[in-house]
Structure formats: structure tokens, C-alpha cells
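Q: generate a structure from the sequence data that follows.
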Amino acid sequence: MKPIARQSILTTLSSYLGVVIGYFNVLWLLPYALEPEQIGIFRTIQDMALLFVPFAQLGVGNGITRFYPKVKSSQFSFFTLSLLLSLFGFLVVAVLFFFFKDTLISAFATNSPEVIDFFGVVLFITLFSVLNTILDAFCRSFLKVAVPAFFREVILRLLVAILIAFYLLRWVSFDIFMWGLALTYFIALLGMIIYMIRVDLFKLNFRFSDFPVGFLKEFINYNLITLLGTTGAILIMKIDSLMVSSLIGLDANAIYTIAFSIAVVIEMPRRAISQVIMPVVAEHFEKNELSEINKLYKQVAVHQLLICLLLFLGIWSSIDSLYHFVPNNQVYEVGKWVVLWIGLGKLSDVLFSINGEIIVFSKYYVFNITATLIMCVAVIILNLVLIPLMDIEGAALASFLAMFLFNFVKYIYVKNRLNFDPFSMDILKIIFLGIITFTIQYYLFQNRELGISDIILRSLVVILVYLGGIFLLNIAKESRESIIKKIKRTGS
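A: Below you'll find the predicted structure:
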């Protein structure tokens, strides 16, 4: 577990450094430099491109992680095959994009016609992102996730900050600014290629005859099936933004973007843990070590809920003060309740642990089709019903309900098929501790003046009460004892 822990820590550090930069970009730089309508275009183009990525990738990212243990001796032929498949997938998506271009235009023509001018940017971002996910997945198979995370979470956000600064200084027009967004993704991809070349992980080998008999067919079939599961998760993340732009307008999407960006930080530890845990789960399934997977299932549930709930409490307790610092906050603070619903949705992801990863790498991966179909129907219907009724809050509530339903269906399936269960008494203790912690800070700081001192005081109380509660309620006892032992060894 030491390599896992080390890579998780480094990846988490990159994630939170990226969060700091991202918060600066989204909560201050974007609202300061761009009009709400321009922010809406910026977010809509990004989300559309990233929604296309799993389709273009053809599920190859998960396939690399699952099948790498079987083809270690032909790893660079496997790498080359994966790149070629993803390029083919992108070509298919590009053809379909042009074929259905008129349909896309009609979807945005009424409320967000400006988006139509930047459809070319969508395709370039999709291409560079698809290739980057393949490189990322290959690095992950070697448990090298820290540097890819640094490029994904830090470098890309820094490049976006520089791009926004160029527009703010009037060095580029808004049209060039939007095309520059595609350039930032290309630079991040180039950085990944240079890194992989330096650590001898980027080599092309076209000797596909080295693969075992029947491997190619099995690999492609698996990719196409898991493609649906991957698109399901992305659809929940991105469809709400696109539907807000389409059904309400770009200004509303700008408000939604700010709120979503505040809430998304809650899931950062889960994403970091998932990146590292996926190859481990795949390896355990390969060796039929089911008890080890169930153990991981429970451990991850407790540890990521501990961290992510603390983040949620810190954000929601200081939500008014956070909006206080956003330029033109009178425009954007109406999205406060979006933060709550998206935050609760992220916590539902955390609560159900690694159920998605377990399904993807088990022999029951075909179930992803069923789970994804349920989710896709649910998220679209919920958005169509709730957005007209509740505006952007309806989109956020739809996302929460869809995420919870998606996770609950997967939990029931894993429980019935593999008899794995992530829940323990520690989970109940953590939820109880979260309620107590929020209640205490709420009554201590009612009607307090907004600002940095409010954020600091609330955060200190939340952290102290939460950490004290962990010891009093004896939560995650084994992990705490292990940390204490390491501290004692370091000090002796």
C-alpha cells in the first residue's frame, strides 16, 4: 500500500493546488475579466467537448487498466493499439458531429446562439483530451499518477489563467481567447508526451501479433461495453450545464458554472484515490483476491467520506462569505443553493465508495449498460422537468437525484453479485459527526459579518470539532493508530 499512499498524497496535493488556481480562475478572474454571457460560452464549449471525450475514447481508458496485467510483455504494442483505437473513435465522433451539426445549432439557436461560432474549438479540445486520457491511463497502469495529475490539475489551470489574463489586458480578442482554450489542452498533452518519453513510457510498437489469441476481440468488446458506463458518469457531470444554456441562456450557465466550481472541490480526494485504486482493483480481480477488494471497498468508503465531508462542511458553512469575494457577486450569489445540491451529489459518489470501479473491473462489467441507461433517462427527464420549475436550482437538484440513483443502483448490484458492502458503523458515526459539526458552527456564528475573518473562524471551529469528534467517536481506529506509530518512529 506504500506506493498507493505516496501516489495518492502527491495526486491529492496536485488536485488541491489545482483547486486553488481553479478557484482563483473561476471565482475571481473569470467574473472580473468576462461578462456573464462570455463565461457561459466558455463553460458551454468546454462541457460540450468533455462530454464527447468518453465517446471518442471508446472506453479504452478503462480497458488499459483492466487488460494491462495480461499483456505486460507487449506493453508498448498495447499502448500503440490504444492510441489508434482512440484516434479512430475521435474520427467517428467528428463525422457524427458534422452530420448532426444542424441539430446542435437548433438546440442553442434560441437562447445561446453565440455558442455556434465556436463548434470548431469543441472538436480540438475533444481530440487533445482523448489523447491525454489514454496517456494518463497508461501511466496509471505503472502507478505513476502524480505527474499526470499535475499536468491535468495544475498546468492546465495555470495555462487557462494566463489565457484569461491575456484577454483581460486586451492582448487578444474574445474569438482568439476561445481558440486559445484549445491551445491550452494541446500544451498539456505535449507536456505529458515529453514526460512519458523521459521515463521511457512513450514508445510505439505495431507488432500486434504478439497479443494472445482472442485478446483483441475481448479488449474491444470490453471497451465498447464500459464506454457506456464512462459516458454515464460524464453525462451527469456535463449535461446539466448544456441544458441550462439551451433551456435558459448563457447568463444562467455562468451563474451555474461559478456554483458548480465551488462544489466540485468536495470530490477531489475521491478522484485522487480512484486514479490510484483502479489498477489495484484490476490486479486483485486478476488474482481472484475478492476479500482484498471488499476490504478496500470499506476502507476507501470511510477514509474518503471523512475527508470529503469535512470539505463540504467547510464550504457550506462559509458559502455566503465565499460569494462575498466574487466580482459582481450580486449576479452570481443566486447560485448558492446549486452549491448545496451539487455538493450533496458529490457526497453520494463518495458515500458509495468504489462501486463503479469494482463493476468495471469485474466479470459483471456488462451491467454498466443497464446502469447507464437508467441514469441517462433519469438525468435528461429530471432536467427537462425541474429546470422549467426551479431554474438553475432545478438543474442542480436533477444532478443530485441522478447521481444518487446511479450510485444506489450500482451498490445494490455489487451487493447482490459479489456480496461486497462499503458500509460500516464508522460511516454512520461520520454522518452524525458532520451534522453535529455544522450545527455547532451555525449557532456560534449566526448573523456574523461576511468576510475573510468569518471564513477563518468558521473553518477553525469546523476543523476542531470534526477532528475532536473523530477521536471521541473512535472513527477509523486502525488508520489513526498507524499514523501515530509512524509519527513516533519519526520522532525517535
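Q: use CA for all of it now, contacts and neighbours both
A: Noted.
Q: residue 148 against residue 192, yeah?
A: Yes - the pair residue 148 and residue 192 qualifies as a contact (C-alpha atoms under 8 Å) at a distance of 6.7 Å.
Q: compare these two and say which is more crowded by neighbours.
A: residue 148 (26 against 23; other C-alpha atoms under 10 Å).
Q: so which helix or strand takes in that one?
A: helix 146-149 (DSSP states H and E).
Q: touching that helix from outside, list them.
A: For helix 146-149, the external contacting residues (C-alpha atoms under 8 Å, 6 or more residues apart in numbering) are 7, 8, 10, 11, 14, 15, 136, 139, 192.
Q: let's see this one next, to set against the first:
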Amino acid sequence: MSVVARQGVKYSIIGYLGFLLGTFSAIFIFPYDMEFYGKLRYILPTAEIIVPIIVFGLSFSNVKFFAKVNADGKHHNMLSLSLLAVVINFLIVVGGFFLIAYLFPDFKKLEVWKMKNLILPLALVLALSSVFNKFLTNYKRVVVPNIFENFVPKLANLGAFCLFFFMGFAEKSAYGFFFMMFVISFFGYGLYTNRLEKVRFDFDLGYFKKDNLYREILTYSFFGFLGNIGNYIAIKIDSYMIGEFISFEENGIYNNIYSIISLIVVPQMGLFNLSAPIINKVLANGDYNELDRFHKKTSLSLFFLGLVLFCCIAVGFPYLADFMKNGEDLRSSEPIVWVLGFAMLFDLATGFNGHIISLSKYYKFNIVVMLILAVLTITTNLLFLKHTDLGILGIAIAYAISLSLFNIIKIVFNYIKFKVFPLGIEMIYAMILGCISINIAIFLPDFKLNILNLFYKPAVVLILLFIGNYFLKIYPLDKYLNKTFVKSLFKF
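A: So this is what the prediction gives:
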């Protein structure tokens, strides 16, 4: 079995375990104190928004130029200078942060200022870690970085929460544990990199001054920075804005619901790694008819499987909330489940729109699209915060609007350039079938025991979906639900 295949299998396993840990915590642990959970979910995303500014795309350059600098034996030189540049950028960002506070005294009233002693150092640790993370991909090693990138944050949240709520530690102590988990992760990156190949720190600038290589690196880093900051702002800004302008408790509720509804994107995990080579090949061959066929097939797969999961969550959520601590707060915010759910379903239905662009000669357009998404997300969030009383429901609607417009832009672009279109009539049939299944399950009588309702209503939805799919032939489940396919899942 090749290194890539082994790493791919392990990467998927770690990804699913991390998701299960996050979902378990969201259902059974974090609802005990939504306010403190909301603070944790404010601190990390806020730090992550600052990270792209500090890194300035240098992490991507360590991948882009690795082959060249490695051939010249200067890859450790580039890594060393990248880490040094991150530290220098951090000092500049800190200086700008305090300058803003000096010029605009009201800035000190914001939560980001009050929590600066934790957020700023955390941003530095995350920035240094991101350089190592990308550097390790050059060695075709993605499993350990995936543990540090996706699993450790969930452990940090869970551990800090348990220390504070269940063990009675002070908030500062819980924050200290939270921060130290990322510090340990950073040193883990360094030790693992050193294990693969002994790191030789070299801060000499001579190699990069020759033939103005540094200009080429900085130019590429700048484009990486633009795309990355747009992505981070679009994804992380919700938690910042809710914590800053509404409350930490509402931020906890929103993120709790988001964690649960994110179950519907599980089918997407790892699928791009399988699809990327195929997309790359057909783009290279210019076979856009095959690209359109493959695009429709993968989009339908993602959408149908996501729809099945969403329908089960939609009918089971009210009963699940009854088993959760402070479930009444979640139950009162149930509309968020529907808003986020439909937005994510549309995202799944559009398939790998962004990946098609990023793997083509038009890859720079992705940067434009990400910046558009960032601006849309901030603008719609501010509109709903300032001009409505919808609270976190308004944030959810803003997220849905910006994400949907983002996907529509990519659909139009791909249709113009490649004549590919992800949506099909089968998706409409699936949506109608899903709506009918949900309504039938909702109107069925409830048992007195909610535990029965929690299982029997989603089970009804599953049965109706499978029966409807059998007659309408929407999705070829028969190709997957057979002995050969099941056995293949366990053949590593």
C-alpha cells in the first residue's frame, strides 16, 4: 500500500473521529454552560481570523517552491526564514492592534481588546503551526498534521470546558489549558518535522536574493494571503460577531447547533482527495463533457446523502434537545437548523465548483470569489445585526445568503468557462421526496417517551426516502449497498 493511500485512509479516520468527538461534546457536554462555551468559540475563531495576516501566504509558498528549493538544498533555509517572517509580522500586527486602540479609544470596549492577552499569543502559535502544517505536506504526510489541526482544537475546547464547569477551576486556568494545548501542538509539529528530516535552521538571505527569487515568492504569498484571509473571514466571522455584538451565551447556542447540523457535510469529507486527480485529468485533456458528467454525478451523491442526514436531523432535533442540558434554549433556536441546513444542502448540491476553478488555469479567480464571500458575509451580518431583531437567526440567514450567492457565482463562472453545471432534475425530485418524508414524520403521533420519538421518526424518514428512491430511481443506492462495496470499505 502506497504512502499516499495509507495517509488517505488514516486521514479520513482521524477526520471522522474528530467530527464524532465534536458532535458528542456539542450534544452532551457544552450545553451545560453555553456562555463559557460561547467564549471558547469566540477566542479561537477570532485568533484564526488574525492568522492569515501574520502568515501572509508564506505557508503556501513553502509548498509551491519546495521542489526548487529542495533541489538546491535550501528548503530548511526557506522554512527558517518563513518562521522568522511570521514572528516579525506578528510584532507588526501587535503594534497595529495597539495603535488602533490609541487612535480609537472605543476599541478598548470590545471583547477582542479585553481578551487580547489570550487571542494575540494564540494567533502567533497558530500562525507558526500553519507554516509547519503546509511544509509537512511536501513529505506526503497529512495524518499527524490533521491530528494537530482538527483533533487538538476539539480536545482543547472539551478539556477547558470540563476543567471550568465540572472540576471547578477558574476561567483563567481553563484558558491556560486551552492555550497550552495549541502550544503542545506547535512543538508537536516541530518534533514531527525533525523526525522526518532533521531541521537545520538557516536564516541567510543570499539564496533568495539571487535572481530576485524572493520577489516571486512574495508575489505568490500575497495571492495566497488574499485567498486565505477571505476564506477565514467568511468561515470564522460569525462566531466573532455574535460574541462581540450579541452575547457569548448566544454564540454558544449558535455554534452548538452549527456543530450538530454539520453532520450533513460528512459525505464530503475526504471525497475531494479522491476526485481531485480525476478533475485534474479531464481538465488537462479538455474533455469538458466528461467533466460535466462527473460533476453532476458527484454533486448528486453529495446532495442526496446530505439530504438523508438533514431530514433525520430535522425531525429528530426537537426530541434530541429534550435530552440536552438547557435544551429549551436550543429548541427555541430551532429555525437556525433549517436555515443552516438548507444553505449547506445547496452547498453540497453545487459539488466541487471551487475545486474545478482552483485546478484550472483560472485558479486566481478563486481569490476574487473568496474576497467577495468575505465582503458579503461581513455586510449581511452587519445588516441583520443593526437593522433587525433576529439575533443569531439573523446571523444564520446572513450566512445562508452569502454562501448561496458565493456558490451561484461559481456555478455561473464554471458554466461560462467549461460548460459544466452541477444541478440536475434528480435533485428536485429528491428535495420533494425529502419534504414529503419530513412532513409525514412530523404529523405522525408522538409517543409519551421522547427516546422513542428520537429514533422512530428519523427511522420513518429513512424508510420513506429509501422507498421513494427505489421507485423514482433518483440515486443508485443499489450500486453501493451490496456486499462487494461493503467489503471494499474494509480493504485497506
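Q: mind picking the two most distant members of the contacts of helix 146-149 of structure 1?
A: 8 and 192 (18.9 Å; C-alpha to C-alpha).
Q: from the contacts of helix 146-149 of structure 1, pick the one nearest residue 262 of structure 1.
A: Checking the contacts of helix 146-149 of structure 1 one by one against residue 262 of structure 1 (C-alpha to C-alpha), the nearest turns out to be residue 15, at 14.0 Å.
Q: who are the packing partners of whichever strand or helix holds residue 412 of structure 2?
A: Here residue 412 of structure 2 sits within helix 392-418, counting by DSSP H and E. Counting contacts by 3 or more C-alpha pairs under 8 Å, 6 or more residues apart in numbering; DSSP states H and E, helix 392-418 of structure 2 packs against helix 213-245, helix 248-261, helix 335-349, helix 353-358, helix 364-387.
Q: next, the angle helix 364-387 makes with that helix.
A: 160 degrees (axes from the mean of the first three to the mean of the last three C-alpha atoms, to 10 degrees).
Q: now helix 392-418 of structure 2 against helix 213-245, angle please.
A: 150 degrees.
Q: so the helix or strand following helix 392-418 of structure 2 versus helix 335-349, what angle?
A: Counting by DSSP H and E, the next helix or strand C-terminal to helix 392-418 of structure 2 is helix 425-443. Per the same axes, to 10 degrees, the angle that helix 425-443 of structure 2 makes with helix 335-349 is 160 degrees.
Q: average distance between the helix holding residue 412 of structure 2 and structure 1?
A: Following the fit onto structure 1, the mean deviation recorded for helix 392-418 of structure 2 is 1.3 Å by mean C-alpha distance after the TM-score superposition for structure 1.
Q: again with stretch 9-24 of structure 2
A: Stretch 9-24 of structure 2 differs from its equivalent in structure 1 by a mean of 2.9 Å after superposition (mean C-alpha distance after the TM-score superposition for structure 1).
Q: buried set for that stretch?
A: For stretch 9-24 of structure 2, a neighbour-count test (16 or more other C-alpha atoms under 10 Å) marks 10, 11, 12, 14, 15, 16, 18, 19, 22, 23 as buried.
Q: ok so, going back, in structure 2, what range does the helix holding residue 148 of structure 1 match?
A: Aligned by TM-score structural alignment, helix 146-149 of structure 1 falls on residues 143-146 of structure 2.
Q: which one is residue 346 of structure 1 nearest to, not counting chain neighbours?
A: Spatial nearest neighbour of residue 346 of structure 1, chain neighbours left out: residue 267 (5.8 Å); criterion: C-alpha to C-alpha, 6 or more residues apart in numbering.
Q: and for that neighbour, the neighbour number?
A: Look at residue 267 of structure 1: counted by other C-alpha under 10 Å, it has 23 neighbours.
Q: ditto for the one 4 residues further on
A: Close neighbours of residue 271 of structure 1, defined as other C-alpha under 10 Å, add up to 17.
Q: before we move on, what about the one 10 residues further on?
A: Other residues near residue 281 of structure 1 number 27, with proximity taken as other C-alpha under 10 Å.
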